[in-house]
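Asker: give me a 3D structure for the following:
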Amino acid sequence: MSRLGKRPIPAPNGVTITVKGQDVSVKGPKGTLNFRAHDDVEVAFGNGELSVKPRHETTRARALWGTTRAVLANNVKGVTEGFEKNLEMTGVGYRAAMQGKNLQMQLGYSHEIIYQPPEGITIAVPKPTEIKVSGVDPQVVGQAAAEIRSYRPPEPYKGKGVRYAGEYIRRKEGKKK
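Answerer: Okay, the predicted model is just below:
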């Protein structure tokens, strides 16, 4: 039995949840998210709560039960509060700035890197060495942050590069004479 899957998801004030068959639509103050549940899982909305149950007692249905509930809980959280990832830049001359909606970065290459964010993602640069990626869908927010980090991942000798805020970089010792 999935302990997480058993818990119903309460619908906060200002959030509208619509269930039509396997399609679940969550609409809130920050936007709208749609999700299609797997056929092995049954989704129901009633009394201001969203509940998820497995249709069969198979291993696959029980595995999808908790996963579906977690995705729907993230959708409800996303349309009310939103999700955010913070990135830090470390290195001499490494900096970022906004160029309209696009992110312009200088990461030690001979050219500037311009990142165009996907739909529904907002990027802010509070300091030249900090980047905030925010949006309603946690998967898209994480993917955008990972793409920005992939332009110059942190290296283990000096720690230079783009890293997540609070990420620990395991350092290596350099050459010995």
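
Asker: from here on, contacts and neighbour counts on C-alpha atoms
Answerer: Will do.

Asker: and the longest helix for this protein?
Answerer: helix 59-80 (DSSP state H).

Asker: centroid residue for the protein?
Answerer: Taking Cα atoms, centre = their mean, the centroid of the chain lies closest to P138, which sits 2.6 Å from it.

Asker: contacting residues for it?
Answerer: For P138, the contacting residues are N74, G78, F83, by Cα atoms under 8 Å, 6 or more residues apart in numbering.

Asker: how about these in CSV, adding neighbour count and distance to L103?
Answerer: Below are the contacts of P138 laid out as CSV (neighbours: other Cα atoms under 10 Å; distance: Cα to Cα, whole Å):
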residue, neighbour count, distance to L103
N74, 20, 26
G78, 24, 23
F83, 20, 19
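
Asker: nearest to A146, of those?
Answerer: Set against A146, the nearest of the contacts of P138 by Cα to Cα is F83 (14.4 Å).

Asker: one step back: list the buried ones in the longest helix of the chain?
Answerer: 61-80 (16 or more other Cα atoms under 10 Å).

Asker: what's the answer for stretch 28-39, then?
Answerer: Neighbour-count burial for stretch 28-39 [16+ other Cα under 10 Å]: G28, G31, T32, L33, A37.

Asker: neighbours around H56, how many?
Answerer: 12 (other Cα atoms under 10 Å).

Asker: check contacts around it.
Answerer: Neighbours of H56 in contact, by Cα under 8 Å, 6+ apart: D40.

Asker: the structure of the following sequence is requested for comparison with the preceding one:
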Amino acid sequence: MSRIAKYPVQLPKGVETTINPDQIIVKGPLGTLSQALTGDVKVELEDGKLSFAVANDSRHAKAMSGTVRALVANMVTGVSTGFERKLNLVGVGFRAQAQGTALKLQLGFSHDIVHEVPEGIKVECPTPTEIVVKGANKQVVGQVAAEIRAYREPEPYKGKGVRYSDETVILKEAKKK
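Answerer: Below you'll find the model as predicted:
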């Protein structure tokens, strides 16, 4: 069995879970998330803790026990506190503006880029060069941030582009005459 699957997931106050044979549903103050289950992992709820056990002795079941535990732990964290990803715009004239369910980006192209934000994700722009992506689903938050970053990735000579706030861009030295 996976070593991570040995540790139970503690449910904080305000978080409820429903375990069905084919899926697990987690409800909290920030929303509802569900994860499909296979017959390889047994999930049990007792005393406000979710425990995970291998249903059969196959190698796949042992691997999936840790994977399912990590996914459910992220779901519990997401519906209770949520996830966020911060992006910075580096470059002259690079700006972002949140407009309802869309994000308007000016990234040095001849046109503005309008990125539609999926349901359940909230995008904020505290300053014109900062973007904060928030949501309950960790995978979707990361995917939206990666899509925004893909419009103009940081280039290696001046570092201009969209980058994560914790990302370091190693700059190359310019060609010398």
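
Asker: circling back: between the buried residues of stretch 28-39 of structure 1, which is closest to R7 of structure 1?
Answerer: Nearest to R7 of structure 1, judged by Cα to Cα, of the buried residues of stretch 28-39 of structure 1 is A37 at 16.9 Å.

Asker: how far away from the center of its chain is the next helix or strand along the chain from the longest helix of structure 1?
Answerer: Reading on from helix 59-80 of structure 1 to the C-terminus, the next helix or strand found by DSSP states H and E is strand 83-90. The chain centre lies 12 Å from the centre of strand 83-90 of structure 1; the measure is Cα atoms, centre = their mean, to the nearest Å.

Asker: mean per-residue distance, strand 83-90 of structure 1 versus structure 2.
Answerer: For strand 83-90 of structure 1, the mean distance to aligned residues of structure 2 following superposition is 0.2 Å (mean Cα distance after the TM-score superposition for structure 1).

Asker: now that strand and helix 59-80, what's the angle there?
Answerer: Angle, strand 83-90 of structure 1 to helix 59-80, by axes from the mean of the first three to the mean of the last three Cα atoms, to 10 degrees: 80 degrees.

Asker: got the buried residues for stretch 98-117 of structure 2?
Answerer: Buried residues in stretch 98-117 of structure 2, counted by 16+ other Cα under 10 Å: A98, A102, L103, L105, Q106, L107, I113, H115, V117.

Asker: what does stretch 81-93 of structure 1 give?
Answerer: G82, F83, E84, K85, N86, L87, E88, M89, T90.

Asker: next one: the last one from L103 of structure 1, what distance?
Answerer: Summarising the geometry, the distance separating T90 of structure 1 from L103 of structure 1, computed by Cα to Cα, to the nearest Å, is 17 Å.

Asker: I131 of structure 1 maps to what in structure 2?
Answerer: By TM-score structural alignment, I131 of structure 1 lines up with I131 in structure 2.

Asker: swap in V41 of structure 1?
Answerer: The alignment partner of V41 of structure 1 in structure 2, by TM-score structural alignment, is V41.

Asker: what's the spacing between the closest residue to I9 of structure 1 other than its chain neighbours and T68 of structure 1?
Answerer: Using Cα to Cα, 6 or more residues apart in numbering and skipping residues adjacent in sequence, the residue nearest I9 of structure 1 is L50, 4.9 Å away. Computed as Cα to Cα, the L50 of structure 1 to T68 of structure 1 distance reads 11 Å.

Asker: coming back round to it: burial check on the match of I131 of structure 1, number of neighbours?
Answerer: I131 of structure 2 is flanked by 26 other residues according to other Cα under 10 Å.
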